Each structure stands twice: as structure tokens, then as C-alpha cells.
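Peer 1: Sequence and predicted structure are below.
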Amino acid sequence: MKKGVLLINLGSPDSYNPKDVKKYLGEFLMDERVIDIPYVARALLVRGIILKTRPKASAAAYKKIWWEEGSPLIVISERLKKKVQKQLKVPVALAMRYGSMTIKKGLQELVDKEVEEVILFPLYPQFAMATTETILVLAEQLKQDYFPNLKLSSIPAFYNKPDYIELLSNSIKKHLQGINYEHILFSYHGVPERHIKKSDITKSHCKIDGSCCITPSKAHQFCYRHQCLEVTRLVAERLQFKEGTFSTSFQSRLGFDPWLQPYTDRTIERMGKNGIKNMAIVTPAFVSDCLETLEEIAMEGKEIFEEMGGETFTTIPCLNDDEEWASLISKWVKEQFETTNN
């Protein structure tokens, strides 16, 4: 069977025009795995409230970080795809879960090249309902509806793979060289606490009580919180960070339900108030810099820190289109093909 690879990231509006942003947000927030409440309530919330107020503010935020070539997330992902393609002998396509670069278009591009077996590669280190799961569910539905003869497999969450931890650690170390910092904050994208419990395959382990994530369990295979904390632990261990000089937080909450804590913005604020003058921040839930890293962290986070008396706020870039990251993706794809062939 002729094989192919589909790299899949979150997505982006086509432009920072409020109309394009509204369209994008509508698709994103109406996903039942992003806002997981009944359809009618979700529609009332998203279309009746959020889409009447948020697009203008989000458009202004996108405008701040927009590149001449387009959306940073899209541009970086396309650069990465080209580098991966150079290292693989099979066709590589790129798609986004939301926006105009649809997964259907990505699969069609590969089918047009006579591909019969596709490896789906969600570009998320950790598993979450609102990221990996929604991609895999949609891809399977598209296969049933449009590509019944296509064989699909996927790359699982790679948060604890030794070669990934080594690459991430080396990247952090490189960007911290010559930097005077007192604390490094590992900031991950937030999710509602109920998502963690819904993803618990044991239906009993996840209590978000401070101990369940460090107690061995089958639930960890799909526990976003555990996987985030594990990335922090493994990187800190590899780079020999001293206890008390690093911590974990979660950003980008929405609505009034409890989300994973501690919150990044409040953590940054607290550090400034407590006399931390120099801090660094890394965002290991993302492999590509995007609105959440370039605006929410590098701009808003920096502003909060300085308002609280902080002086130096160092933002560590994502892996983006790093050559070694492209090589690692290619390596995992080759290993996956070997597995599916056996």
C-alpha cells in the first residue's frame, strides 16, 4: 500500500479581519469536544454571547502577531512540513483542525497522490479531548464518509518519549544561555477540569487532588494534566533545575467553570509581587508559536510581570521548524510505518 503522512495542527483564521476571526472562532468553539455542553446550550453561549463580543478583541490580538507571510502558526507549520518532506520518501501533507486548511483537504491531497495508508500526526505532545481526540474522531468520520478505502493510523501523544524530552530540553537550555533568571515557568494550555475526568478510562482515578497525577494508573494514557506535569518533571530532571526554581501553570481559560490550576496570568502576577525580578517561560503544550504564545504569553504575560515589578521576562520559542524537530518527526513516522507493516 502506498503510504502518506498528514501533519495536523490547530488552525488559524484566514486573516485578522474580524469577519474571518468570527468564522474561525465559531467553528472552533462549536466543537463539542472544546465546549462539551449540550448543543442548544453551546449554541446559545457561542453564537448568542461569545461571537457577539470576542471576535473584535481576538482580531486585534491576531493583528499584533500576524506576519507578512500570514498566520505564524500556518507559516511555521508549512515550513516544518517542507522539512519533514525532504526526509521522507512518502507524500507529506498539512492540515488544520479548524479553518480553511481542512483535514478533508489534507486527506484528499494524499489520495490524489494515490496514497492508500495515512499516518495522522497530531502536532500535540499531550493528549486532550479538545486537541488530539477531536482530530482523530473527525478523521475517522471523514474516512467513513469520503475515503472508505483509506487506512488510517496515528502517532500517539509523545510527551514522555525520551528523544522528545531530550530535544525540548536542549532547546530550552540553548535559549537560556546567558540569561539571568530566577524562575522558569512551564505554561500549558488550559482545559476545564471536567475534561480530565471525562478522559479517565478507569472512571475513578482522576480526582485532581494533587496526588492522582503522580500515582501510577492506566488513566495517565489520556490524562492531559498528568502528561503536562510529566513533561515539566522530565525536563527539570534532565536540566537539573533546583527545586523551587521551576513550576507549572495553565493558560487560556474560558467561561466560569473551574479550569486546571494554577492559572498562568495569576502565577506571573504573584511572582512579580513576591519579588521575582527575572523569569523565563516555556510553553510545551505547543510545538509551533501561535496566538497563545506570541500574544498571550510574550506580550500580555510580559506586561503583567513588569506591572508587578518584574524586570526581565524571557519567552522561550516553541520547537517550530527546527531541523532536529523535523528529523524527529520523520524518525517517528518511519517507526510507525515499520510497526504497521509487521
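Peer 2: Right, received. Where do you want to start?
Peer 1: hey, let's count contacts and neighbours off CA atoms from now on
Peer 2: Fine.
Peer 1: How much space separates Ala236 from Lys242?
Peer 2: As for Ala236, its distance to Lys242 is 8 Å (criterion: Cα to Cα, to the nearest Å).
Peer 1: So if I had to pick from the two, which one is more boxed in?
Peer 2: Ala236 (19 against 10; other Cα atoms under 10 Å).
Peer 1: Please identify the helix or strand for that one.
Peer 2: Remark: Ala236 resides in helix 224-239, with elements defined by DSSP states H and E.
Peer 1: quick one, the next helix or strand after that helix and helix 224-239 angle?
Peer 2: Downstream of helix 224-239, the next assigned helix or strand under DSSP H and E is strand 246-251. Counting by axes from the mean of the first three to the mean of the last three Cα atoms, to 10 degrees, strand 246-251 lies at 150 degrees to helix 224-239.
Peer 1: And the helices in the protein, which stretches?
Peer 2: Secondary structure of the chain by DSSP state H: the helices cover 18-29, 39-45, 51-65, 72-87, 103-112, 134-146, 162-176, 193-198, 224-239, 264-273, 291, 302-307, 323-341.
Peer 1: Using CSV, please lay out those together with distance to Pro122.
Peer 2: Output for those, formatted as CSV (distance: least, Cα to Cα, whole Å):
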stretch, distance to Pro122
helix 18-29, 16
helix 39-45, 25
helix 51-65, 23
helix 72-87, 12
helix 103-112, 11
helix 134-146, 7
helix 162-176, 15
helix 193-198, 19
helix 224-239, 15
helix 264-273, 25
helix 291, 18
helix 302-307, 30
helix 323-341, 11
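Peer 1: Same question for the helix holding Ala236: list its buried residues.
Peer 2: Judged by neighbour count using 16 or more other Cα atoms under 10 Å, the buried positions of helix 224-239 are 224-232, 234-236.
Peer 1: for the helices of the chain, which one sits closest to Ala128?
Peer 2: Ranking the helices of the chain by proximity to Ala128 (Cα to Cα) places helix 224-239 first, at 5.5 Å.
Peer 1: centroid residue for this structure?
Peer 2: What sits nearest the mean C-alpha location of the chain, by Cα atoms, centre = their mean, is Phe286, with 3.8 Å.
Peer 1: if I pick it, what's in contact with it?
Peer 2: Phe286 is in contact with 123-125, 188, 318, counting by Cα atoms under 8 Å, 6 or more residues apart in numbering.
Peer 1: at 10 Å instead, please
Peer 2: Residues in contact with Phe286 (Cα atoms under 10 Å, 6 or more residues apart in numbering) are 9-10, 123-126, 187-189, 292-293, 317-320.
Peer 1: Second structure for comparison follows:
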Amino acid sequence: MKGVLLVNLGSPKSPTPKDVKPYLDEFLMDKYVIDVPFLLRALLVRGIILTFRKRQESSAEAYEKIWWDEGSPLIVLSKRLHDKVQKKVEMPVALAMRYGEPSIEAGLQELADKGVTEVLLFPLYPQYAMASTLTILVKAEEVRKSKFPQMKFTDVPAFYNKPDYIQALANSIKSGLEGFDYDHLLFSYHGIPERHIRKTDVTKSHCKIDGSCCVTDSAAHAFCYRHQCYETTRLVVEQLGIPKEKYSQTFQSRLSGDKWLDPYTDVEVNAMPAKGIKKLAVVTPAFVSDCLETLEEIAMRAKEDFEANGGEEFHAVPCLNDNGEWIGVLANWINEWAHAEIPAV
């Protein structure tokens, strides 16, 4: 029997330091997030980052700003997505988070209890990255081998350039921009260290991050986050007919002390008013569900910074969330896989 496991990032149980700390520990101690040797990672995370109460309180305050009555926005929106997809497919669909709850083990157990032996493992990330897609695939395989050896996985590859996804994303952005006469549209993607790009380069030589490698055909592109982000942007603006001078792309959420993908969202946003950009719209296509990075970092902090530097109007376009067209795309992919040996995407 076939089934589906949708997997998103995760969230603390509550916006309090006591719940944020263990969540951050699980997240930051992941070797695919902070990719340094274990002892150094433990020293950095548990010896420095998580020992300072102000850091925990700051993170908790950020979550508190975006928390809904129903709970974490990411969890609530993911559950809505799951429920709507389940209504459109015949096979069992379970929801899991890479960090926090519901866990990947719990999601697989839910499917196993329903007799599922073939699982479509579906990371809810359009673009491939070590710290998102890869860590989900690795964790799920560890759990499968340990707890569910009878199960067989089919992994859904990055869907950053799939026509039906691009169509749904473009339509969602168009709807989100309705009534807002923007001067500029910014595509802000989650940042990652540049070394992650080189580590995922299957050719071991193509990815130089030199301005040309992302537009030069290569097998490396199947796992290159940077290329996939730029390709998503290119396809969306092509779909919407946005002129080159009206949009740009940046990367957010970097950590200090390391070289991350640039240009940086905060730097670019702060500089835009001085360049005559007074009405700014921002979309965040690295996420399919709104979360801390979109609701607090962009819709709140970036907005405050933009206005403090002379900007007049700022509009954060919602993620796909439980958009009807997007639900339809997911259901179609799942239903096609249900009648084939490989996923439709």
C-alpha cells in the first residue's frame, strides 16, 4: 500500500525560552545545518549560542511576535495544507517536521499503522539544499532503517522549475500583489553558506559562484541551491512579464563569521529608498509555508528597516501556504505517483 509523508522544517512547541532552547539545539546541532566536526559544533551551539539567556529570550521574542492563537504559524499552515491534500487523494497522507513535532518517526508510524509499505517522501522545499532537503532525506532513511525496514521510499526531487509549480507560484504572487503599485519586487531566498554550494556540487568543479556557473548547463544544477533559486525567479518573472529593472534577488538569514550567499536582503532593502524605491514588495519562494523567516524577518523587521531608511510602503507577499491551486498541484503529483513507479514531479 502506498502513502505520502509531507515534511516541513518545524517549530518550537511554544514561543518561550524553555521550548525554544531544545528546538534550537536540535536544529543547530544538525551536521547539515552547521557543517563542522561534532565537537566544534557542540562547543559553538551548546557552549556559546545556547548558554546565553539573552539569545534564547531574543529567539523566543521573535516567535512570540508571530505566534497565532492556534499555535506556530508554520505548523498550523502545514496542517491546513496536509488536510486539504488528504481530501484530494485516496492514499494516506501524513505530516512531519524535521525538527520538533510531529516527528518524522511519528509520521512514518502513522502511515505504517495504516498498512503503508511504499512511501512518497516529500520535502516541502522547492530548491535543494543540505540544510533542508538533504537533512530530511538522511533523517528519514535513518528512521526507516531503524524502525520501519519493510518500508520503501521514493524521494521527491526539488521542484523549483516544474511548470505547474511555477504557474501556481506566479499566480499566487500576482494575487498577493493585487492593489499594490510597487516600485520594485524583491525575491528574497533563505541564505546558506557558500561552502554548502561547493559541497553539493556533484561534479566537484562546476560551482565557483562566479556569476556564470549558475547559467552554464551542468549536472551540478540538480543539487545547486543558488542556481535553483535564480531559476525559480527567472521563470516566475517570465510568467508574470516583470521587466528586468523592476525586480531583484537576495538571500536572507545569514550568520556572522562566514561567507554566505549574497547579495544580502537586509543590506539591499536598507539601501533601496536612497535609490528611489519607495514602494517595495517582497516574495519568499524558498518557503511554501509562512514561518519565522517570512513573518518576522521580512514582514516585520525588513519593513521597519525599509521605512526607517525612507521607504514609504512595504508589502510582504504571503507564501503558497494552503493556496487552492498549489493544493491541486500537490494532489496531482501524488495521484500520478500512485499509478506509476516514479513520482510525477
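Peer 2: Perfect, thanks for sending it. The shown structure was predicted, so the numbers you read here are calculated from the model rather than taken from an experiment.
Peer 1: returning to what we had before: which of the contacts of Phe286 of structure 1 count as buried?
Peer 2: Among the contacts of Phe286 of structure 1, those classed as buried by 16+ other Cα under 10 Å are 9-10, 123-126, 187-189, 292-293, 317-320.
Peer 1: Out of the residues you listed, the closest to Ala219 of structure 1 would be?
Peer 2: Using Cα to Cα, the buried ones among the contacts of Phe286 of structure 1 come closest to Ala219 of structure 1 at Gln126, 13.3 Å.
Peer 1: what sits against the closest one?
Peer 2: By Cα under 10 Å, 6+ apart, the contact list for Gln126 of structure 1 reads 132, 156-160, 188, 221-228, 230-231, 284-286.
Peer 1: let's see 7 Å
Peer 2: Gln126 of structure 1 is in contact with 157-159, 224, 227-228, 285, counting by Cα atoms under 7 Å, 6 or more residues apart in numbering.
Peer 1: With Arg144 of structure 2 instead?
Peer 2: For Arg144 of structure 2, the contacting residues are Met151, by Cα under 7 Å, 6+ apart.
Peer 1: Can you tell me how far it is from Ser289 of structure 2?
Peer 2: Distance, Arg144 of structure 2 to Ser289 of structure 2, by Cα to Cα: 26 Å.
Peer 1: wait, doesn't Gly10 of structure 2 sit right on Leu95?
Peer 2: No. Between Gly10 of structure 2 and Leu95 there is no contact under Cα atoms under 7 Å: 10.8 Å.
Peer 1: More neighbours: these two, which one.
Peer 2: Neighbour totals were compared for Gly10 of structure 2 and Leu95, and Leu95 leads with 25 against 21 (other Cα under 10 Å).
Peer 1: Looking for the alignment partner of Asp14 of structure 1 in structure 2.
Peer 2: By TM-score structural alignment, Asp14 of structure 1 lines up with Lys13 in structure 2.
Peer 1: so its match sits right up against Asp19, yeah?
Peer 2: Yes. Lys13 of structure 2 lies in contact with Asp19 (Cα under 7 Å); the separation is 5.9 Å.
Peer 1: Am I right that Thr117 of structure 2 is in contact with Lys2?
Peer 2: Yes. Thr117 of structure 2 lies in contact with Lys2 (Cα under 7 Å); the separation is 6.2 Å.
Peer 1: between those two, who's got more neighbours?
Peer 2: Counted by other Cα under 10 Å, Thr117 of structure 2 and Lys2 do not tie: Lys2 has more neighbours, with 21 against 18.
Peer 1: For the closest residue to that one other than its chain neighbours, give its distance to Ile327 of structure 2.
Peer 2: What sits nearest to Lys2 of structure 2 in space, not counting adjacent residues and going by Cα to Cα, 6 or more residues apart in numbering, is Glu118, at 4.6 Å. Per Cα to Cα, Glu118 of structure 2 is found 22 Å from Ile327 of structure 2.
Peer 1: Have a look at how far, on average, the top strand by length along structure 1 is from structure 2.
Peer 2: Longest strand in structure 1, counting residues (DSSP state E): strand 3-11. Strand 3-11 of structure 1, aligned to structure 2 and superposed, deviates on average by 0.4 Å (mean Cα distance after the TM-score superposition for structure 1).
Peer 1: For the match of Asp14 of structure 1, the count of nearby residues, please.
Peer 2: 16.
Peer 1: Could you check how far it is from Ala140 of structure 2?
Peer 2: Plainly put, Lys13 of structure 2 is 21 Å away from Ala140 of structure 2 if you go by Cα to Cα.
Peer 1: just Leu240 of structure 2 next, same as before
Peer 2: 37 Å.
Peer 1: The closest residue to Arg198 of structure 2 other than its chain neighbours - how many residues pack around it?
Peer 2: Computed as Cα to Cα, 6+ apart, the closest residue to Arg198 of structure 2 that is not its neighbour in sequence is Cys207, at 5.9 Å. For Cys207 of structure 2, the count of nearby residues is 26 (other Cα under 10 Å).
Peer 1: go on, Phe153 of structure 2?
Peer 2: Phe153 of structure 2, neighbours per other Cα under 10 Å, totals 19.
Peer 1: for the one 3 residues further on, same thing?
Peer 2: Val156 of structure 2 has 20 neighbours, counted by other Cα under 10 Å.
Peer 1: Also Glu69 of structure 1?
Peer 2: Using other Cα under 10 Å, Glu69 of structure 1 is surrounded by 8 other residues.
Peer 1: cool, and Met272 of structure 2?
Peer 2: Look at Met272 of structure 2: counted by other Cα under 10 Å, it has 18 neighbours.
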